[in-house]
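> Got a predicted structure plus its sequence, pasted below:
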Amino acid sequence: MLRTHVFLIALLSALLFPVVSHADDTTLFVEKQRFEVQNFTFFNGKQIPMLAVGWESYGTLNEDKNNVVLITHYFTGSSHAAGKYSKSDSTPGYWDAIIGPGKAIDTNTYFVVSVDAIANLGVHDPNVITTGPASTNPQTGKPYGLDFPVVTMRDMVNVQKALLESLGINQLHAVVGPSMGSMQAIEWASAYPEWVERLISVIGSAQSDAWTTTALEQWAIPIKLDPLWNNGNYYGDQPPLEGLTAALMFITQVALTPEYFNQQGKALAHSPLENAPLNDIRADHAITDWLYQRAAKRASMMDANHLLYLVRACQLFMAGQKDSLKTGLADIQAKTLFLPASTDLLLMPYHAHSAYTAMAAQGKAVEYAELNGTLGHLEGVVGIQQQAEKIKQFLDSPAR
C-alpha cells in the first residue's frame, strides 16, 4: 500500500520527492522525438506559422502499418506513457503497467504512439515539446501570451493525425486515453471514424456538461485573481506562481478522494485543533501545508496560461465538436469501451454511462466496465492494471 501511495504521488501529482530506482532487464527505454507542422490552422480558423509537439513510440510498426495504438494523455500529463528515458529515471511513464512487452497493450504486437498536447502544462519540463502561449511567436519575437489561438480537442487530434500521416499511417487499431485523453480519443472516433477501429475511453466524458464546465472554471479562477497574471502578460516578469499553485492544489484534491486525504492526514497527525492555526489566522493546518508545498514545487515546471488554455479546451469539448452529444456520438463507428472509476469526483461515472447508453441506443458496439478503489479519478492511471485483461481482450477482439 505504501509503495502504491508513493508511486501515485511521484508519478501523477509530483507531490513527493521520489527516490531514484534502477531499471531492470524488462524496462522499455524511449526517446522523445519532435514533430513540426507549418502554418497550422486551428478549429476556430486562426493560424500560426509553426506548431511543434513531442512524441514517443513503443514497439515496431508492421509492414501494413495497421498495428498502431494511439495513446492520448491526461490534463497534467505528457506523451511519456511508458518506459524510461534513462536508467536513472525515478519513475516510468504513467501507463507502464499496461504498455510494454506481454502487457495489455503489447508492444510485441502493437506500435504504440503518444503525443504531447498543444499548450502542454509542463512546458518547462525538458522532456516536453509543445507550442502554446509561452512559446515565441516567430512573427513578433515575443511569447504569444493570450494572442495564442484558443485550443480545442479537434486541434490536438489534428496534430496527432498529421504526425501519423507523416509516418505513412492512415489507420488506428485503437485510440486509448484517460481523462482529457479520453476526450481526444472520442474526438478521434467521431471526427475521423474511418481511421479508428477501436476506442477506449478511461475516466472520461463525451462532453463538458454544465456541471463540469463550472467545476473546471475553479481551476482557472486562482490564476486570474493573481495580480502577477496581468491578463496573461507576465513573460519576462514574475509569473503568477501563487495562482498556479492554488489551481494545482484544487486539481490534485478533486482528482483524489476523501479516503486518500484522510489517510495522508493521519500520517501527518492532522487535528482540527492544531496549535498553529488555532493561534494565527495566517498559519495553515499540516495537511493544507503538505498539499501547498508539493503543488508549489510542481508549479515551477508549468505555465499558468497553458493551464487556462487546457481548461478551455476541456470546457469546449463535445464529441465531434458537434451541436449535440447524440449527433457527435452518431458518427462513431469504432467498437467502444468505457472505463470510468466508481469513486471519481471529477469526471463522475455518469459521464461515461450516459455516452454508453446513447451509443447502445444507436445500435453501436459498445461496452462498459468500472475501475474500483479509493483513488478516485486517479484510478484511471495508477489503478488501470485492474482492467488490464479487459483491455487486452478488447484490443485482441474483432473490431466490429
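Arrived safely. Numbers count the residues shown, from 1 in each chain.
> going forward, measure contacts between C-alpha atoms and count neighbours the same way
Noted.
> I'd assumed residue 287 was in contact with residue 268.
Yes: using Cα atoms under 8 Å, residue 268 is in contact with residue 287, at 6.8 Å.
> Which one of these two is surrounded by more residues?
residue 287 (18 against 13; other Cα atoms under 10 Å).
> which SSE is residue 161 in?
According to DSSP states H and E, residue 161 maps onto helix 153-166.
> next helix or strand past that helix?
strand 174-178.
> Tell me which other helices or strands that next one touches.
Using 3 or more Cα pairs under 8 Å, 6 or more residues apart in numbering; DSSP states H and E, the elements in contact with strand 174-178 are strand 68-71, helix 180-191, strand 198-202.
> hmm, who's touching the helix holding residue 161?
The contact list for helix 153-166 (Cα atoms under 8 Å, 6 or more residues apart in numbering) reads 35, 37, 42-43, 115, 117-118, 170, 183-184, 187-188, 191, 313-314, 317, 320-321.
> Okay, angle between it and helix 180-191 too, please.
Computed by axes from the mean of the first three to the mean of the last three Cα atoms, to 10 degrees, the angle separating helix 153-166 from helix 180-191 equals 70 degrees.
> Now helix 153-166: buried residues?
Using 16 or more other Cα atoms under 10 Å as the test for burial, helix 153-166 gives 153, 154, 155, 156, 157, 158, 159, 160, 161, 162, 163, 164.
> Then stretch 336-356?
Buried-residue list, stretch 336-356, by 16+ other Cα under 10 Å: 336-349, 351-353, 355-356.
> quick one: contacts for residue 242?
Residue 242 neighbours (Cα under 8 Å, 6+ apart): 223, 226, 296.
> Looking at the buried residues of stretch 336-356, which are in helices?
Using DSSP state H, the subset of the buried residues of stretch 336-356 located in helices is 349, 351, 352, 353, 355, 356.
> any chance of those residues in JSON lines, plus distance to residue 9?
Below are those laid out as JSON lines (distance: Cα to Cα, whole Å):
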{"residue": "349", "distance to residue 9": "23"}
{"residue": "351", "distance to residue 9": "26"}
{"residue": "352", "distance to residue 9": "25"}
{"residue": "353", "distance to residue 9": "28"}
{"residue": "355", "distance to residue 9": "30"}
{"residue": "356", "distance to residue 9": "31"}
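> close enough to count as contact, residue 52 and residue 37?
Yes: if you go by Cα under 8 Å, residue 52 and residue 37 touch, sitting 6.4 Å apart.
> Give me the more crowded residue out of these two.
residue 52 (20 against 15).
> got a list of what that one touches?
Neighbour list for residue 52: 34, 35, 36, 37, 129, 130, 131 [criterion: Cα under 8 Å, 6+ apart].
> Take this one as well and set it beside the first:
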Amino acid sequence: MKILLLSKLAPAGWLSVCLLIALCSLQGHASELPLVKKHTYSTTNFSLFSGKQLARVNVGWESYGKLNQDKSNVVLITHYFSASSHAAGKYRADDAAPGYWDAIIGPGKAIDTNQFFVISVDSLVNLSAYSADVVTTGPASINPATGKPYGLDFPVVTIRDFVNIQKQVLESLGIAKLHAVIGPSMGAMQAIDWASAYPEWVPRMVSVIGSGQSDAWTTAALEHWALPIKLDKLWQQGKYSKNNPPTDGLVAALMLITQQALHPHFFNQQGQALDYSPLEDAPLNDIRASHSIVSWLETRARARATQMDANHLLYLVRACQLFVAGHQGSLQQGLKAVQAKTLFLPASTDLLLMPYLAQQAHNALKKADKSSDYTELTGELGHLEGVLDIQEQQHKLKAFLEE
C-alpha cells in the first residue's frame, strides 16, 4: 500500500518524522537496526562562512553500522529542513517511529549497514531546539558572552557552515574521506556543497528532492515561511522568552510549509477523509471558524511546534535562501570543482523544490563533462516523496553506492 492518509497518524509538521514513516518501514523488508545512541560533538571558536565566529558549538550525531579498518566505508547522510540526525533506527524500543529514512538504511537495505558505516549530524540552528534528542547550538542556546539566549545576536549561518561542522565531526573520528554523501531537500543542498567544497572527500553524491541553488522563485517562496513569525507580536525582534514564544506565528509558518510539501492530489484525499466541503456549517456561520481541512492542518502544526523554536526556523530559511552549490558567484562556477559521480532524484510532483532545480544542476555538471545521472521519483506525495517514498528507487540507489 503506497498511500496512507495522514489523519490516521500522529500529528506532525513540515517533513517531520511521523507522517508516513511507519509506511516506509513496512516496505523496507530487511532487518532492523539495534537501538541508536545520540552522541555530542563540541568545538570552540568555530569560524563561519561569513567570517564571524561562534565561541562554542555543540552538534548531535549518530551512526549505524561499523567503521572498517581503513575507514573507507563512510556514508554521510545530510538531513532535511525540519529533521535531525535521526535518519534511521530507534533511540528507545518504545519510540513511536524510527528515523525518517529507516526504509533504506539498515542491514540488507539500499544503504546497507552490513557494508557501510552510516553517519548523520544535526544541522546548526536545528529546528527542534527543545527536543530532548537535539543538543545543537542555535539562537535559543545560551550566549557565553551574556549568559542569555543568543536570539538574533546569533550570526547568520549557511549551508557551508553545516558542511564544515560535519567535516569536523568526521575528522574527530579519524575519517578523511567519504564513500558517499546523500541527503534529501536541505540535505541535498549540503550533499552537493560537500562535493564542491571538498571534492577529494566525495567520490559519490546523491541529491534527493534537492537543488543546486536557491533561485529567485525559491528565495521569495521561502520568505513566506518567515513572515508569519516576524508578524507575530510576541516575536519582539527575536527577543521573546522560552515561556512566551511567538507560537501563533510559528504554527502559521508550519501550516504553510506542510501544505507546500504535499501535492494537491494527496492533500485532497485527506480532505475526503475528513468529509471536507466548501460549504461547511461552521465557516458559513462564523468568520472566526475554520474549515475541517484547515483545522486538521493547524492541529498538526501546533503539536509539532512545541519542540521547535521560531528564531531557528528563520535562520534555517536564511541558510536555504543563501544557498548556491560551492558558495561562489554562480552555480556553474561552484560546480567546476566537483569530482564525484552524482545522482539526482527529484520528485515529479514536487511543488516545493521543483524538478527543474535538480535538472539545472544535473545539466550544469553534464555540460562540464562530469558524471551525472538523473531519475525522477513518481507518486502523489509531492516533496515528501523524497523522504517517505525514497524506497521507490532503492535498487538504483544501492547500485550507485556499490559501483
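Perfect, I can see it now. The shown structure was predicted, so the numbers you read here are calculated from the model rather than taken from an experiment.
> Just the TM-score for the two chains, thanks.
In this superposition the chains share a TM-score of 0.95, using TM-score structural alignment, normalised by the length of structure 1; 395 aligned residues with a Cα RMSD of 2.0 Å.
> if we can go back for a sec, as TSV, the helices and strands packed on strand 174-178 of structure 1 with mean neighbour count and distance to residue 25 of structure 1 would be great.
Output for these, formatted as TSV (neighbours: other Cα atoms under 10 Å; distance: least, Cα to Cα, whole Å):
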stretch	mean neighbour count	distance to residue 25 of structure 1
strand 68-71	26	24
helix 180-191	29	30
strand 198-202	29	29
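> Ok, which of those comes nearest residue 377 of structure 1?
Nearest to residue 377 of structure 1 among these is strand 198-202; the distance by Cα to Cα comes to 9.7 Å.
> which bit of structure 2 covers the closest one?
Counting by TM-score structural alignment, strand 198-202 of structure 1 falls onto residues 204-208 of structure 2.
> where do the strands sit along structure 2?
Under the criterion DSSP state E, structure 2 contains strands at 39-47, 53-64, 74-77, 105-106, 111-112, 117-121, 142-143, 148-149, 180-184, 204-208, 341-345, 372-374.
> how about the first one, which residues of structure 1 does it hit?
Think strand 39-47 of structure 2. By TM-score structural alignment, strand 39-47 of structure 2 lines up with residues 33-41 in structure 1.
> tell me which residues of that stretch are tucked away?
Buried residues in stretch 33-41 of structure 1 (16+ other Cα under 10 Å): 34, 35, 36, 40, 41.
> among the residues you listed, which two are most distant?
34 and 41, at 18.9 Å, using Cα to Cα across these.
> how many other residues sit next to the equivalent of residue 230 of structure 2 over in structure 1?
Structural alignment (TM-score structural alignment) places residue 230 of structure 2 against residue 224 in structure 1. Residues within reach of residue 224 of structure 1, counting by other Cα under 10 Å, total 19.
> got it, and residue 219 of structure 1?
By other Cα under 10 Å, the burial measure for residue 219 of structure 1, its neighbour count, is 21.
> these two touch, right, it and residue 253?
No: contact criterion Cα under 8 Å: residue 219 of structure 1 and residue 253 do not qualify, at 11.3 Å.
> residues touching the residue sitting furthest away from the middle of structure 2, list them.
For structure 2, the residue at maximal distance from the C-alpha centroid (Cα atoms, centre = their mean) is residue 285, at 40.2 Å. Shown in contact with residue 285 of structure 2 (Cα under 8 Å, 6+ apart): no residues.
> Map it onto structure 1.
When structure 1 is aligned by TM-score structural alignment, residue 285 of structure 2 is paired with residue 279.
> Now do the helices in the stretch 1-150 of structure 2.
21-26 (DSSP state H, counting those that start in this stretch).
> what does the stretch 251-400 of structure 2 give?
Using DSSP H, counting those that start in this stretch, helices in the stretch 251-400 of structure 2 cover 264-273, 281-285, 292-305, 310-321, 331-335, 355-367, 385-388, 394-401.
> Return the list of helices and strands in contact with the third one.
If I follow you right, that is helix 292-305 of structure 2. Judged by 3+ Cα pairs under 8 Å, 6+ apart, the packing partners of helix 292-305 of structure 2 are helix 247-261, helix 264-273.
> Just the residues contacting that helix, thanks.
11-14, 247, 250-252, 254-255, 258, 270-271, 274-276.
> now the first one
Contacts made with helix 264-273 of structure 2 from outside it, assessed by Cα under 8 Å, 6+ apart, are listed as 5, 6, 7, 259, 292, 293, 380, 381.
> What range does it cover in structure 1?
Per the alignment by TM-score structural alignment, helix 264-273 of structure 2 matches residues 258-267 in structure 1.
> what comes up buried for the matching stretch?
residue 265.
> how far does it sit from the chain's center?
24 Å (Cα atoms, centre = their mean, to the nearest Å).
> Superpose on structure 2 and give me the mean offset of it.
Compared with structure 2 after fitting, stretch 258-267 of structure 1 has a mean deviation of 0.8 Å; criterion: mean Cα distance after the TM-score superposition for structure 1.
> For the residue sitting nearest the centre point of structure 1, which residues are in contact?
Nearest to the mean C-alpha position of structure 1, by Cα atoms, centre = their mean, lies residue 74 at 0.7 Å. Each residue near residue 74 of structure 1 by Cα under 8 Å, 6+ apart is listed here: 177, 178, 179, 180, 181, 182.
> redo that, cut-off 7 Å
178, 179, 180, 181 (Cα atoms under 7 Å, 6 or more residues apart in numbering).
> now do residue 349 of structure 1
Taking Cα under 7 Å, 6+ apart, one finds 340, 341, 342 in contact with residue 349 of structure 1.
> Skipping adjacent residues, who's closest to the aligned partner of the second one in structure 2 in space?
Correspondence of residue 341 of structure 1 to structure 2, assessed by TM-score structural alignment: residue 347. The shortest distance from residue 347 of structure 2 to any residue that is not its chain neighbour, by Cα to Cα, 6 or more residues apart in numbering, is 4.4 Å, and that residue is residue 377.
> Cool, thanks, talk later.
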